[in-house]
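Colleague: Here is my input, please return the structure:
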Amino acid sequence: MARIVIIGAGISGLAAAARLATIGHQVTVCEASGTYGGMLGRYQRDGFAFDTGPTLLTLPAVYRDLALKTGREPLEQLVELAPVDPESRHLFADGTALSLPNASRGGVAQALDAALGAGTGERWGAVMNRGRAVWEATRRPLLEEPLPADPGALGTDPYPAPPRRGLARLRPGGSAPTLDQVAARELGGHPALTALLTEYALRFGFDPRTAPAGATVIPYMEQTFGVWSVRGGLRALAEAVYRRCEQRGVEFRFDTRIEQDPPDADLVLRPAPAEAALPGRVSVLLALRGARPPGTAHRTVVHAADRAAELAAVFGSEPGRSEPGLPDRPTVQVLRPDDPSGRPDEEHEAVTLTVTVPSQARLDWTVPGVAGRFADRLLAHVDAAGLGLGERVRWRVVRTPADTEREALAPGGAVPRPALAGAGGAFLQPANTTGRAGHYLLGGAAHPGGGLARAGMSACVVAGLIGPA
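Modeller: Next comes the predicted model:
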């Protein structure tokens, strides 16, 4: 039995603690703040409740495995899960509306044809088929196994070259090394399909002008395996894993900042240092008067009025150059869960707007008035798309990367990105082993990267490296 100290009670630290305690180790979790969950926070006021971090669950199999391996119970006995259907509703700049079904690639193709014209579903489906090839090539080395000692092979993008037809066969080259080139070459530059592909990348902090084509694995995974909501928000998932840790005898020390290696530990697990300059998120929590309209989608995406201007504002006017600013009418996720635990009664609604923005390290969100004016613009933007939220606002709270930095101890308030193959390894995360005996890295800034599912995978990989007592 090893004495293991885990630094940080975020979801990856909790998951690792539960796994390691279950296989016989003595585990202590030290958390600098006064609570657990990390980015899985919850804001409550006047009977309203909002997630302050991730809001939806993809790849629930990761937490189903955790529940079974640490307690022989299905995840559904720990939290109440429900598939989100439609998976998302999209409102494009030209006024076109599109609803995508959950976990149905055939249904997605039909919806695209109906909303955007015949043939668009086939185009999108062909790209998703190549995303499937990326999934099959990288699932184990990027999600389920430790990063190879020599990760050189993962520097090559596994996205397969599409078939070349007509005069294209006479031109040199044929691969699509970036997402933007996928959109131009394989989606025909179709504005709505390009915006759809961009949204998946932007949500995870990737610049589609530089992200490898293999990032198509992100929409492939969502559209294939589905998206799920948790009653009580994703904070309920953190609570369930915390309770499992307590059942397995994990000791917690809150308000405990660890600056040096604990002297009483055989093994130490800590979060990898995040890259502060990565994009962050602004969330606007809206307490609304009036009932949630029947048939309202859980997630509506209002797309940017000017895609190029949005990318220039968030990432810089040219790929690789940092000239951050705030986009005028950006891509906004509007989250409207049908969850009674999030509202005081049926005559009110809790809504969250989220948008990808420069991090606190690149744009000072603490300057008075910046966050409020930006929230005003976001509300005007979504209302111009027909949502009619502004006139119903009882109160609102604006949360910026500065809040994430302070509460989740995330440098710059940046949101860690999933690891991707390609681009010479530029989008890989540090390995879970450190080169120091008994020291491991986990969490969103370590292999296999950011996102709720990958945080759980990080814990699984580290537990596998340590092994049973």
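
Colleague: Could you use CA atoms for every contact and neighbour count after this?
Modeller: OK.

Colleague: show me where the stretch 101-250 of the chain has helices.
Modeller: For the stretch 101-250 of the chain, the helices defined by DSSP state H, counting those that start in this stretch occupy 105-116, 120-139, 179-185, 191-203, 217-225, 235-247.

Colleague: wait, residue 254 sits on residue 28?
Modeller: No - here residue 254 does not reach residue 28: they are 10.6 Å apart, not a contact under Cα atoms under 8 Å.

Colleague: which of these two has more neighbours?
Modeller: residue 28 (20 against 16; other Cα atoms under 10 Å).

Colleague: and that one, which of the three is it?
Modeller: Following DSSP: H, G, I helix; E, B strand; the rest coil, we place residue 28 in the strand state.

Colleague: That one and residue 68: what is the separation?
Modeller: Distance, residue 28 to residue 68, by Cα to Cα, to the nearest Å: 22 Å.

Colleague: Second chain to compare with the first, below:
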Amino acid sequence: MIGAGMGAMAAAARLAVAGQRVTVYERAATYGGSVGRFERDGFVFDTGPGLLHLPAVYRDLFVKTGKEPLESRVRLGQVDPASRHVFADGTDVRLPNASRGGVVSALDAALGAGAGERWGEFLGRARDAWDRSRRPLLEEPLWADWRVLGRDPYPAVRQRRLLRGARQATTVAEIGAWELADPRLAALLDGYALSYGLDPRRAPASAALLPYLEQTFGSWYVGGGMRELARAVYERCLARRVEFVFGAEVTRIVEKDGAATGIELADGTVAEAGHVVAGIAPGPLVEGRLDADGDVRPAGVDALPPGRFTVLLALRGAREPGAAHRTVVHSPDGSAEAAEVFAGRTAARPTVTVLRPDDAETRPDDGHEAVTLTATVAPHGPVDWSDAALRERYADVLVAAAGAAVPEIAERLMWREVRTPADTAVLTGAAGGSVPAPALAGAEGRLLLPANSTRLSGLYRAGGWAHPGGGLAHAGMSGALVAGLIVEGADFRGSR
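Modeller: As a prediction, this is how the structure comes out:
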């Protein structure tokens, strides 16, 4: 196993239970990949994902790999409200967790009568897209005939136009303009897409299933931070006798007669293996191409996906009662923001997500608060995120925007820590510090990720850079798919 990210560890635990002897080689000093943690002066921050969606993926992992359920290893709870949204015109709305009726009512109250109904009808169509694409996108190996997934499953409403016939939304931005018909609802939808690293102007309409998933299955927080989920998965691997070797950089996948037979480390050590699972994009580690013409192209071949710019804030003063765990402060011009990010530039007014967990484990005492700010940004390379002056200037931009969510944020600030795509690249090895998006149907298959199996016999891909793509839930599903392919072989038809 190459890498100790969440997808690779999910595969390792399942394979060990199936009787395989598993050794994980990780170039870093610890497990978890992008699910990291930063601690200082009693403050604790997640440096990767801050919330979990589709917790059933990890519940299933723990059920399938032992007697102790997930909730026996971590404190898992829904956050309510699921999110607060502050729009450029000052509109402020709190959306309840996993309650479609509650969301409709909240939007009607904040945005005006009819707004909630339009969003509810949109979610109904998003549910149809989910029902049509759920198994091939999450629960089955990527189809050999993957091009059939290039058709968009979202049942867009036909819009009549005088003299010019009917039109249908094919992108997220068009859904906002033609179906939601309110700039704030459009910004709400665009914000979901952008948070997953997708360009709302070009992302297929099927991206509608992303807000559907969050608002249907809920947003969940792990007590102590998301790093605790990584710790629980790591400890489950240890309990199933998975071996970990940290500080071990894999430089080559050993091949013989068209099959992967082991790995070579930076110090020249060769470890033989019957199967090799790469929790990273394995292309640079092999001699030839892993994918032939006609296969799904690996992410980043044409342009690197966006990354994340994160500011960790240590604040004096208690978190006020009733503060939302997650607040999204929307850009006053989301289209301009997307244009800058996806052209490889810094957006002047980014959409900023503010995380304020009400968790005593994240702060030195109740007289302080740990707050995390995040924005989707261009990857390192097009933007030089190693430039210290740029880092600090852009951190100022995020802090200023977050003032709409955190009272007296500037006066309360004790210190801050800045993390950019350049830091992510060093930590995870991802080119440009990019963060992979979840796989989506539509767009002629451009948002699919490469299959878990490869053209090199015995080599498999797990994690965010393989099917079914990025995100904690998707990484967990990739591990389940890889384990199924290795254990059941050609007979494997998907998770059950």
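
Colleague: Would you pull the TM-score for this pair?
Modeller: TM-score for the superposed chains, counting by TM-score structural alignment, normalised by the length of the first structure: 0.94, backed by 454 aligned residues with a Cα RMSD of 1.4 Å.

Colleague: Redo the helices of the stretch 101-250 of the first structure as a markdown table? Include mean neighbour count.
Modeller: Output for the helices of the stretch 101-250 of the first structure, formatted as a markdown table (neighbours: other Cα atoms under 10 Å):
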| stretch | mean neighbour count |
| --- | --- |
| helix 105-116 | 18 |
| helix 120-139 | 19 |
| helix 179-185 | 21 |
| helix 191-203 | 20 |
| helix 217-225 | 20 |
| helix 235-247 | 21 |
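
Colleague: nearest to residue 304 of the first structure, of these?
Modeller: helix 191-203 (8.1 Å; Cα to Cα).

Colleague: mean per-residue distance, that closest one to the second structure?
Modeller: When the second structure is overlaid, helix 191-203 of the first structure sits 0.4 Å from its aligned residues on average, using mean Cα distance after the TM-score superposition for the first structure.

Colleague: so that helix corresponds to what in the second structure?
Modeller: Per TM-score structural alignment, the counterpart of helix 191-203 of the first structure in the second structure is residues 183-195.

Colleague: what lines up against residue 65 of the second structure once you look at the first structure?
Modeller: So, by TM-score structural alignment, residue 65 of the second structure is matched to residue 70.

Colleague: how deep is that match tucked in, by neighbour count?
Modeller: 20.

Colleague: do residue 441 of the first structure as well
Modeller: 24.

Colleague: Next, the contact list for it, please.
Modeller: By Cα atoms under 8 Å, 6 or more residues apart in numbering, the contact list for residue 441 of the first structure reads 269, 270, 271, 272, 431, 432, 433, 434, 462.

Colleague: Residue 94 of the first structure: which of those is nearest?
Modeller: residue 272 (42.3 Å).

Colleague: Can you give me the neighbour number for residue 160 of the second structure?
Modeller: So residue 160 of the second structure, with other Cα under 10 Å, has 11 neighbours.

Colleague: Could you point out which of the helices of the stretch 101-250 of the first structure sits nearest residue 344 of the first structure?
Modeller: Here helix 235-247 is closest among the helices of the stretch 101-250 of the first structure (Cα to Cα), at 17.9 Å.

Colleague: what's the angle from the closest one to strand 26-30?
Modeller: Taking axes from the mean of the first three to the mean of the last three Cα atoms, to 10 degrees, one finds helix 235-247 of the first structure and strand 26-30 inclined to each other by 140 degrees.

Colleague: distance of the residue of the second structure most remote from its centre from residue 181 of the second structure?
Modeller: Most distant from the centre of the second structure: residue 163, at 42.9 Å, with distances by Cα atoms, centre = their mean. Separation of residue 163 of the second structure from residue 181 of the second structure (Cα to Cα): 21 Å.

Colleague: how about the nearest residue to the equivalent of residue 3 of the second structure over in the first structure, chain neighbours excluded?
Modeller: If you follow residue 3 of the second structure across to the first structure using TM-score structural alignment, you land on residue 8. Leaving aside its chain neighbours, residue 8 of the first structure sits nearest to residue 31 (4.7 Å; criterion: Cα to Cα, 6 or more residues apart in numbering).

Colleague: And the one you found? What does it align with in the second structure?
Modeller: Here residue 31 of the first structure is matched to residue 26 in the second structure, going by TM-score structural alignment.

Colleague: Can you verify my assumption that residue 75 of the first structure contacts residue 68?
Modeller: Yes - using Cα under 8 Å, residue 75 of the first structure is in contact with residue 68, at 7.5 Å.

Colleague: higher neighbour count, these two?
Modeller: Between residue 75 of the first structure and residue 68, residue 75 has the larger neighbour count (other Cα under 10 Å), namely 21 against 12.

Colleague: OK, contacts around the more buried one?
Modeller: So residue 75 of the first structure contacts 63, 64, 67, 68 (Cα under 8 Å, 6+ apart).

Colleague: Pull the most distant pair out of those.
Modeller: So, these by Cα to Cα: farthest apart are 63 and 68, at 8.5 Å.

Colleague: Can you find the partner of residue 380 of the first structure in the second structure?
Modeller: Using TM-score structural alignment, residue 380 of the first structure sits opposite residue 400 in the second structure.

Colleague: Relative to residue 352 of the second structure, how far out is that match?
Modeller: Residue 400 of the second structure sits 10 Å away from residue 352 of the second structure, going by Cα to Cα.

Colleague: more neighbours, those two?
Modeller: Higher neighbour count among residue 400 of the second structure and residue 352: residue 352, with 27 against 14, using other Cα under 10 Å.

Colleague: And that one, how close does it get to residue 65 of the second structure?
Modeller: For residue 352 of the second structure, the distance to residue 65 of the second structure - Cα to Cα - is 38 Å.

Colleague: Equivalent analysis for residue 97 of the second structure, please.
Modeller: 29 Å.

Colleague: On the three-state scheme, residue 396 of the first structure is what?
Modeller: strand.

Colleague: and it, what is it in contact with?
Modeller: 284, 285, 286, 287.
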